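Novice: pasting the structure only:
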């Protein structure tokens, strides 16, 4: 009996390490291309209908259209958004976080209920600080992650404009 307890704790610890505290998950069908302005259940969106053209991955100083960014999520991108009034040091921290990651979007976003949000297809994490370690964990798990219906599809060569 004393041997089973350490093994049980090891198994439970290993299972628990896969989750990221605070991540909410959603289920959306892929490939639902629509035109025009769309309404989403989450702010910012974490999946759903989207424009047939994807947003080019990269760092933006202006807000993006949801409809293009969601298509990038379908391709395996992670979209990190922040309140437009977030202080420059925190924005710099976010820029450094996404630096060198080809399947990320970074942009300001009006109306966030927290200072920073990270969204992937079917998953979202909202945090109060740009240096929250869960953001990197979210990127590591969801950038080109298993939840992306079209992971590996291009994240460049399409729409590069902002609002």
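Specialist: Received, thanks. Owing to the predicted nature of the structure, the values given are computational and were not obtained by experimental measurement. Numbering: from 1, shown residues only.
Novice: make it CA atoms for all contacts and neighbour counts henceforth
Specialist: OK.
Novice: so which residues of the protein form helices?
Specialist: Secondary structure of the chain by DSSP state H: the helices cover 4-16, 66-74, 88-98, 133-142.
Novice: what is the burial count for residue 42?
Specialist: If you count neighbours by other C-alpha atoms under 10 Å, residue 42 ends up with 12.
Novice: another structure for you, compare them:
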């Protein structure tokens, strides 16, 4: 093999192995920038991208459900949205609160009719979990908060909509 190609191939291989996909993460394909008003229907629950309200949801911890349309706009800005089924054990919710504490681009809220007790969503990515002790939670936040495929990384996650559904 050519002396120049071999080091380049090794570098590409090392880079690919340095950022492996988190086990169980599902991928989707949405592009950003589609702002609409009114209630929208999403293929995933909670949604991971697509059309959304022109005003984003303020990042933070909420004890009531959020409007999908505002939260999706926050995902477009590089936020991670952690949702949990209403009625999830209070100890589990406390662990989720700890996971997002001090993280400026995260949302935490209950979510009706989601497929598992806990769901982590970022733009075009989603992970369903059964326990707040799962070690993939900090890994997901680390990888996708202000990262991943979010079209508007660095756009605000405050100064937007702060109400609940």
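Specialist: Alright, I've got the coordinates. Everything numeric here is computed off the predicted structure, so don't read it as measured data.
Novice: circling back to that earlier point, which of the helices of the first structure sits most buried?
Specialist: helix 66-74 (a mean of 28; mean count of other C-alpha atoms under 10 Å).
Novice: what's next to that one, contact-wise?
Specialist: 30, 37-38, 44-57, 79, 105, 119-121, 148-151, 155, 159 (C-alpha atoms under 8 Å, 6 or more residues apart in numbering).
Novice: residue contacts, the residue nearest in space to the middle of the first structure?
Specialist: Centroid-nearest residue in the first structure: residue 119, 2.4 Å away (criterion: C-alpha atoms, centre = their mean). Residues counted as contacts of residue 119 of the first structure (C-alpha under 8 Å, 6+ apart) are 44-46, 73, 78-80, 125.
Novice: which members of those occur in strands, if any?
Specialist: Members of the contacts of residue 119 of the first structure lying in strands (criterion: DSSP state E): 78-80, 125.
Novice: out of these, which is nearest to residue 4 of the first structure?
Specialist: Closest approach to residue 4 of the first structure among these (C-alpha to C-alpha): residue 125, at 35.5 Å.
Novice: now that closest one: closest residue in space that isn't a chain neighbour?
Specialist: With C-alpha to C-alpha, 6 or more residues apart in numbering as the criterion, residue 125 of the first structure has its nearest non-adjacent residue at 4.7 Å, and that residue is residue 23.
Novice: and the corresponding residue of the second structure for that neighbour, what does it touch?
Specialist: Taking TM-score structural alignment, residue 23 of the first structure has residue 25 as its aligned residue in the second structure. For residue 25 of the second structure, the contacting residues are 125-128, by C-alpha under 8 Å, 6+ apart.
Novice: just residue 99 of the second structure next, same as before
Specialist: Residue 99 of the second structure neighbours (C-alpha under 8 Å, 6+ apart): 137-138.
Novice: what does it align to in the first structure?
Specialist: Using TM-score structural alignment, residue 99 of the second structure pairs with residue 97 in the first structure.
Novice: leaving out chain neighbours, which residue sits closest to residue 100 of the second structure?
Specialist: Residue 100 of the second structure sits nearest to residue 106 (C-alpha to C-alpha, 6+ apart), 6.3 Å away.
Novice: burial count for the one you found?
Specialist: 27.
Novice: and if you look at the one 4 residues further on?
Specialist: Here the count is done by other C-alpha under 10 Å, and residue 110 of the second structure has 23 residues near it.
Novice: and if you look at residue 156 of the first structure?
Specialist: Residue 156 of the first structure: 15 neighbours (other C-alpha under 10 Å).
Novice: out of the contacts of residue 25 of the second structure, which are buried?
Specialist: Applying 16 or more other C-alpha atoms under 10 Å to these, the neighbour count classes 125-128 as buried.
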